[in-house]
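Chemist: let's see this in three dimensions:
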Amino acid sequence: MDVTGEEELGPIRLKSLKNKVFTVPKNDRFGMCRSVRGFEKLNRIGEGTYGIVYRARDTKSDEIVALKKVRMDKEKDGIPISSLREITLLLRLRHPNIVELKEVVVGSHLESLFLVMSYCEQDLASLLENIQTPFSEAQVKCIILQLLRGLRYLHHNFIIHRDLKVSNLLMTDKGCVKIADFGLARRYGVPQQPMTPRVVTLWYRAPELLLGSKTQTTALDMWAVGCILAELLAHKPLLPGTSEIQQLDLIVQLLGTPNETIWPGFSDLPLIGQYSLRKQPYNNLKNKFTWLSEAGHRLLNLLFMYNPQRRASAKDCLESSYFKEKPLPCEPDLMPTFPHHRNKRAASQAESHSKRSKV
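Modeler: Next up is the predicted model:
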């Protein structure tokens, strides 16, 4: 992608130039770009690597939206590439389980850019930290099914999210789960192009990424799904490593030591020579989730296959018998409602990242 020229984005065009010009010509979908002054900021609800997010009111329609300010403070050459990618993708994506980009608005300066997104009352990270009673297994199944439906749509459209984690999963008061934060998302195709392996927050990062693979497929999203499912079932993060070395060690402790038999090409991965993996011959998932059904264990094992080519796809998972056995997934509109923890955060608290957001 050439960020020094013009980026074709379907219904809008952006320029990312040395002098930070941003233009949106008239078009059938958005017309001229509106000013951010048409929105009343109500409170700050989050901050990530790529921008600050506010809860805001559209003064024209009175609708409550999420207003994401694109972070420009470290940019010298215009709009960040991550934001260009996010806008490019979200303009084309329409699915109930993917956050909706409604429009792009600008501030008083040309380099001031905001994304107007559909508003969700909760993010799963905040819920997990604040709810008194953990999600039931029926509720966990409801959440994961919606995540899988959103991913099936993304992967069908040749998009890898590359940063799935509980803080990037939003939920409305009606129980609808939406995948958010597409700053690291990429299109993929054949032949596959090399991509940087330093993506996906550490706790959710697949072993092939930790070992330096530059070939990335939808399998890395599916590993993250396994981590999220396990976290919701166990009521705590499954693999909370503090470094890449420890992260690999935690994976080996849980799943056993990988080898060429179960993972062809394992010994040729770029960083394999930098690690001395412990010898651990056993898969300990059953010991970790002693109460889980056979179908549940089977699903987790398919998501945690070392060999990316054998890891379950979103489509495979949606057909899993785990979702057809009791307790059956509850319907989204029967999910409980919770206090709006994101709206209660003080500004000082919102500025500090939780552990879940750290790489």
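
Chemist: please count neighbours and contacts with C-alpha atoms only from this point.
Modeler: Noted.

Chemist: now residue 44, what's its secondary structure?
Modeler: strand (DSSP: H, G, I helix; E, B strand; the rest coil).

Chemist: actually, residue 117.
Modeler: strand.

Chemist: run a quick neighbour tally on it.
Modeler: Neighbour count of residue 117, defined by other Cα atoms under 10 Å: 21.

Chemist: to compare with the earlier structure, here is another sequence to fold:
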Amino acid sequence: MVLDAYASSNPDQVHEDVLQKSRDACYKARDAFYSCLEKESGKKPTEIASVGLLYPKECSLSRTEFVKSCRSSWGPETRGGILEKPYTFSSSSSKFVLLISDVSGGDLFMLEFMHMMTKLRPFVHSFLKEASKMFVLYIYTMGDRPYSRQMAKLLDPKGEYFGERIISRDDGTVRHQKSLDVVLGQEKAVLILDDTENAWPSHKDNLIVIERYHFFASSCKQFDHRFQSLSLLKSDESEPDGALATVLKVLKQTHSLFFEDGGEDLSGRDVRSLLKQVRKEILKGCKVVFSRVFPTKSQAEDHPLWRVAEGLGATCATEVDESVTHVVAVDVGTEKVRWAIREKKFVVHRGWIDAASYLWKKQPEENFGLEQLKKQGTDEKSDDVNI
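Modeler: Okay, the predicted model is just below:
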């Protein structure tokens, strides 16, 4: 019926009618979006900064080609240091490379061209200021080039931290992966900060995994996060004790170890081994036994949680004895948990290890008891037996 009516009408009038209907639909969608935005953020749309799209300049030479041409000129004396104009490292500088990968923090911004809102993580500007004193900073994101440039504009509006060191998926050499082959820096002098470990299959030893920032409820849903978003809790991360402040301490410690003794020759130093050294101090002295955490038929030693605990310096075991300090469990009714309670050992859920891994610090055991696990409704499924 509609098509027939349009067919018998004036074409110009039909065109105008269609445009008006489209406008009405867009306005309706916009109003719905702003309503949702206000509910999520607690702010009116007029209170949220509107940011335009920053288009990248075209380059005659691709990033990959540029990096290859620079690397081909490096000699054996190349050392970790600040990236300078000749595109070589200065051995006299106390800086090396840090990749900032999809880390945001601080204020709310409305990105109209992308129909989305983003929230900068608390402490991000202080973090960038302090990190830039020690590192040459890059942004590396799996977003496209316009997105990566826009995020850089939000994080670094004056262009004082990143410059043109912005890498997007368009610059990558491997599809759906991130790699250091497009970064001007020796791998042994590069640290990566990212919230997705699997994005770096070839460079996990360079990686500091930071906890994902779930300010919006939609973010929790997208990543299957089991707790309420910060916006719904009407809360936010602590600036002095949040994820970025914690990671900054790790960066300072690793940087200090890298340039320890102030020697000129840094060719034998490797930030990857130093990062492992720092991590192994976190749960040093702890001996952990797991109860009903791993599937029955699996090898406990191959489970990611076992490996994480060992990487944090803990000793892991399959059986209890007097040297055990912690039992990690999901159920108070297991034999190992009953033994731990009887022997006055710590009983915690796996979140204790996860938190230590993300926060790079041993956490208070009382915050990770099994009673907290039940309150949060995070009892984990397992096909193990009660042992």
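
Chemist: TM between them?
Modeler: Once superposed, the chains reach a TM-score of 0.27 (TM-score structural alignment, normalised by the length of the first structure), with 177 aligned residues with a Cα RMSD of 7.2 Å.

Chemist: spatially nearest residue to residue 210 of the first structure, not counting backbone neighbours?
Modeler: residue 244 (6.6 Å; Cα to Cα, 6 or more residues apart in numbering).

Chemist: hmm, residue 207 and that neighbour touching each other?
Modeler: No. Using Cα atoms under 8 Å, residue 244 of the first structure makes no contact with residue 207, being 9.7 Å away.

Chemist: higher neighbour count, the two?
Modeler: Between residue 244 of the first structure and residue 207, counting by other Cα under 10 Å, residue 207 is the more crowded of the two (22 against 17).

Chemist: could you identify the helix or strand that succeeds the longest helix along the second structure?
Modeler: Ranked by residue count under DSSP state H, the longest helix found in the second structure is helix 11-41. Using DSSP states H and E, the helix or strand that directly follows helix 11-41 of the second structure along the chain is strand 49-50.

Chemist: show me what that next one is packed against.
Modeler: Applying 3 or more Cα pairs under 8 Å, 6 or more residues apart in numbering; DSSP states H and E, we find strand 49-50 of the second structure packed against strand 108-111.

Chemist: quick one: name whatever helix or strand follows the strand it packs on.
Modeler: On the C-terminal side of strand 108-111 of the second structure, the nearest following helix or strand under DSSP H and E is strand 116-119.

Chemist: from the contact counts, what lies against that following strand?
Modeler: Right, strand 116-119 of the second structure is packed against strand 108-111 by 3+ Cα pairs under 8 Å, 6+ apart.

Chemist: with residue 343 of the first structure as the reference, measure out to residue 149 of the first structure.
Modeler: The gap separating residue 149 of the first structure from residue 343 of the first structure is 28 Å, by Cα to Cα, to the nearest Å.

Chemist: one step back: so what sits against both of residue 244 and residue 207 of the first structure?
Modeler: Listed as contacting both residue 244 of the first structure and residue 207 by Cα atoms under 8 Å, 6 or more residues apart in numbering is no residue at all.

Chemist: count the residues that sit near residue 7 of the second structure.
Modeler: Considering only other Cα under 10 Å, residue 7 of the second structure is surrounded by 11 other residues.

Chemist: state the distance from the residue nearest to residue 210 of the first structure to residue 13 of the first structure.
Modeler: 39 Å.

Chemist: kindly report the same for residue 48 of the first structure.
Modeler: 25 Å.

Chemist: what do you get for residue 66 of the first structure?
Modeler: 22 Å.

Chemist: the more surrounded of these two?
Modeler: residue 66 (27 against 16).

Chemist: and the strand or helix carrying that one, what does it pack onto?
Modeler: Counting by DSSP H and E, the element that carries residue 66 of the first structure is strand 64-70. Secondary-structure packing of strand 64-70 of the first structure (3+ Cα pairs under 8 Å, 6+ apart): strand 51-58, strand 113-118.

Chemist: please redo it, this time with the cut-off set to 10 Å
Modeler: On a contact count with 3 or more Cα pairs under 10 Å, 6 or more residues apart in numbering; DSSP states H and E, strand 64-70 of the first structure meets strand 39-48, strand 51-58, strand 101-106, strand 113-118.

Chemist: so can I have a markdown table of the ones you listed showing distance to residue 226 of the first structure?
Modeler: Formatted as a markdown table, these follow (distance: least, Cα to Cα, whole Å):
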| stretch | distance to residue 226 of the first structure |
| --- | --- |
| strand 39-48 | 23 |
| strand 51-58 | 27 |
| strand 101-106 | 27 |
| strand 113-118 | 27 |
